[in-house]
Structures are given as structure tokens and as C-alpha cells.
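Asks: Just a sequence and a predicted model for now, questions to come.
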Amino acid sequence: MAIIVNKEEKRRNIALSCRELLLKHGIGELTISQIAKTAGVGKGTIYEYFENKEDIVFEIIRTFIIEHEKRLSEVSRSDLSTREKLFHFFYLLFENEIARKHLNIYKEFLAISLMQETKEMLSFSETCREDFINILNNILEAGVRSGELNAQMSASASSLMLFATGLVVDSRLKSLDVKEEIDRLLNMIIKENQ
């Protein structure tokens, strides 16, 4: 009897088995040989499921972002204050060593996507942005309802997303204190009596 392989599941399993490898080596230093060895498959098998190294990296980054979105959604539904929710939204990629490793891979991916601007990368980035804006909208709308934010803030998710993207890009600067920048923004948008 022939073994039936779920191609999507196999593809995902190969990518997931290489997460630590990607975090250790980064995109530029990662090779198909390393990926095949880590996944326990031959190089030919890699090409059955992925077009190239970037396709594998793309799949791994997709898992990082899905995890990130899940954590942010949990924060947005929590009993935290609006200030605390927004702080977590902006600071999640900086909060610990693992998050910073994910951030470094994302920065590398961002640099590649800015240079190559493939249709798939642009579409992926747009979808991620929309998902994060939806989470921000939920936080902002709850903040307006609770009186922690002024009503006009409910339309600011896109602008706040630009702030978050700027933090990611500028976090490479030694002079930038991410927590300080987040606090400065939150001091401007959270009502004084909160």
C-alpha cells in the first residue's frame, strides 16, 4: 500500500525543523545542505517542497509572524489597560533574547523584500500589516470605549503601525531607546487621567 504524504504538512514540518538553524545562521548564511541535514531529508526532497532557500525562509518567517499575531491577539483580549496593551504591541519583538532573534531574521527578510519586491513578498507583507492593524484597531476601540483614549484615536491604527515599523527599522541604532520611544508615544495618546 502506498504511503500518502500530505505535502503541506511535510512542507511545514521541514520548515519548522529549521527554525533554530535560521535563528543561528541568519538568512544569508543558511544553505540548502544545512536545511536538508537538519530536516533529515535529502536535498532533492527539499526541492520537491520548496523552490529555493528563500521559499523555506519565507515559510519559517510565516510561522514566527503567526505566533507573534497570536500573542498580540491574546494581549488585545486581556484585562490589561490600553496603555499596557499598546506597550506590549510595540515592545513584543524586543522583550527577550528569542524575540530579538526573531526580530533580526525579520529585519533580514525585510531588507531582502525591499530589494527584490517580489509579488509574493509584497502580498505577504500587506496581509501581515492588515492583520496587525486589525489587532491595533481592537485595542484602540476598546481604549475609546473605556475612556482611556480620545475618540479620534480609533482611526489611528495605520499611523501606529507605521510607528511600529519605524521601531523595527531604527532599532539597529545604538542611540535609540525603544522603551523610551514607546513611552513617549503612549504619553501623547493616553488621556492624562489614566
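Replies: All right, it came through fine.

Asks: Could you use CA atoms for every contact and neighbour count after this?
Replies: Fine.

Asks: quick one: the helices in this protein?
Replies: 7-17, 19-29, 32-39, 43-49, 53-77, 82-91, 97-116, 119-146, 157-170, 178-189 (DSSP state H).

Asks: just the ones you listed: most buried one?
Replies: Among the helices of the chain, the stretch with the highest mean neighbour count (mean count of other Cα atoms under 10 Å) is helix 82-91, at a mean of 21.

Asks: one more structure, for comparison:
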Amino acid sequence: MARIIDKEEKRCDIARAAIDPFCEKGIAQTSIDEIAKSSGVAKGTVYLYFKNKEEIIFAIWDMLSRRHKEEFEKRLHPSMSAQEKILAYFNFSECEKDHDKEKMLTLYQHFVSAMLIDKTGLYTAYFESFFQEDFDFISHCLEEGIAKGEFELENSALLSSSIILLLKGLLVRAKASNMGFYEAQNLLFEHVKFLLNHATRKHG
């Protein structure tokens, strides 16, 4: 009896297999042929699951984002302050469990690079929707912190935007300075915490 193929599982398998060639050669330089070879399927099979390379990239990002949200929700507990929630949100330690953490850093850098040079608007629209989610989460936490007296802040939207810009800029900086995963993660923590500490209400 022929094995029934789970289409979503197969789609994810192909997307995962594309991570290595994307990391090694970059997004623009990686062909569908190379993705097919990496995933061990025919080129035509790739096109059964994805219309183009962009859909593969977005599928990878979807998978990584879902995994990150799952791990973040596990780290949450009721006693956490707003600052602790934001710092936990930017903890990408699950990369160590699921993938080569250095490859994940390289992959994120390629994603941002593709968005920066995008002339079609596809990458920009897709990735900005995720940055908007980040912005909304940070803003919510800041407003929650203000309501509880944790932060003293006049413009939570500006601080939220600053943290998002910091994240984007750090990925570029990490690439330019050849940083490793841990160095980039620690630098992100350090700068986000610095920004949040300046908004922390001083008691007494």
C-alpha cells in the first residue's frame, strides 16, 4: 500500500532543506535546482509545493516564527515584569535545540539583506508584517508596565520603534563584524535592556 504523503509535512521538509544552500550562497544566488538537490527531490516536486523561491523563504520564516513563539510562551509566567517579558521575547535560544545556531544568524541576516534590496515589495511587505507584530507586542508590554508603575514613559511607540530598529541594525552589524550567535544575542540583550532601563520608573 502506497504511503500517504502529508503535504504540509513535505512542504516543511523542503523548506528546511533549503536552509543550508540559502546560508551558504545567499538567497539571490540559490537556485530551485539547488534546493531540490538539497531536499532530495526532483525540481518539479519543489514546484508542486511552492510557486517560487520567495514562497520557500516565507515558509522557513513561518516555521521559525512559530517555533520561537512556542518557546517564548513556555518562558512566560505571571510574576514577570514587562521588561522581563520583552527580554524573554528577544531570547532566541531555541536555535540551539533545533538548528545550527550560527546558520540561523546567517539566515536572519540574509532575510534582512533581501528585504533591504527588494524592488518587488514582496519581501518588504512580508517581513514588515512580522516586525509589526514585534512592535505591537513591545508596545503592549510597555503600556502594561506604565499602568503598573514599572515605566515612566511619555512615548511608548517611539521606544517600541527604537527597539525594532535596533534589532534590524544589529543583524547588519553582526554580519559586518563577523559576530557569532552568542555575541549577537548578548549585544541585543545589552542594548534592549539599556533602552528599557532608561524608561524604568525610579522609586524613592
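Replies: Sure, I can see it. What you are looking at is a predicted structure, and each value in this text was computed from that prediction instead of being measured.

Asks: ok, now which ones touch the residue nearest the centre of the first structure?
Replies: Per Cα atoms, centre = their mean, the C-alpha nearest to the average position across the first structure is that of residue 65, at 3.8 Å. Each residue near residue 65 of the first structure by Cα atoms under 8 Å, 6 or more residues apart in numbering is listed here: residue 128.

Asks: aligned partner of it in the second structure?
Replies: By TM-score structural alignment, residue 65 of the first structure lines up with residue 65 in the second structure.

Asks: And for residue 111 of the first structure?
Replies: Per TM-score structural alignment, residue 111 of the first structure is aligned with residue 113.

Asks: so how far is residue 165 of the second structure from that match?
Replies: Residue 113 of the second structure is 14 Å from residue 165 of the second structure, where distance means Cα to Cα, to the nearest Å.

Asks: Could you do residue 54 of the second structure as well?
Replies: 24 Å.

Asks: doesn't residue 56 make contact with residue 15 of the second structure?
Replies: Yes: assessed by Cα atoms under 8 Å, residue 15 of the second structure is found in contact with residue 56 at 5.6 Å.

Asks: do you know how far the closest residue to residue 16 of the first structure other than its chain neighbours is from residue 141 of the first structure?
Replies: Nearest non-adjacent residue to residue 16 of the first structure, counting by Cα to Cα, 6 or more residues apart in numbering: residue 60, 6.4 Å away. Residue 60 of the first structure sits at a distance of 32 Å from residue 141 of the first structure (criterion: Cα to Cα).

Asks: Same check on residue 192 of the first structure?
Replies: Residue 192 of the first structure is 18 Å from residue 141 of the first structure, by Cα to Cα.

Asks: How about residue 155 of the first structure?
Replies: 9 Å.

Asks: And for residue 80 of the first structure?
Replies: In terms of Cα to Cα, residue 80 of the first structure sits 14 Å off from residue 141 of the first structure.

Asks: Next: residue 135 of the first structure.
Replies: The separation that residue 135 of the first structure has from residue 141 of the first structure, given Cα to Cα, amounts to 10 Å.

Asks: again, but for residue 44 of the first structure
Replies: Taken as Cα to Cα, the span from residue 44 of the first structure to residue 141 of the first structure is 50 Å.
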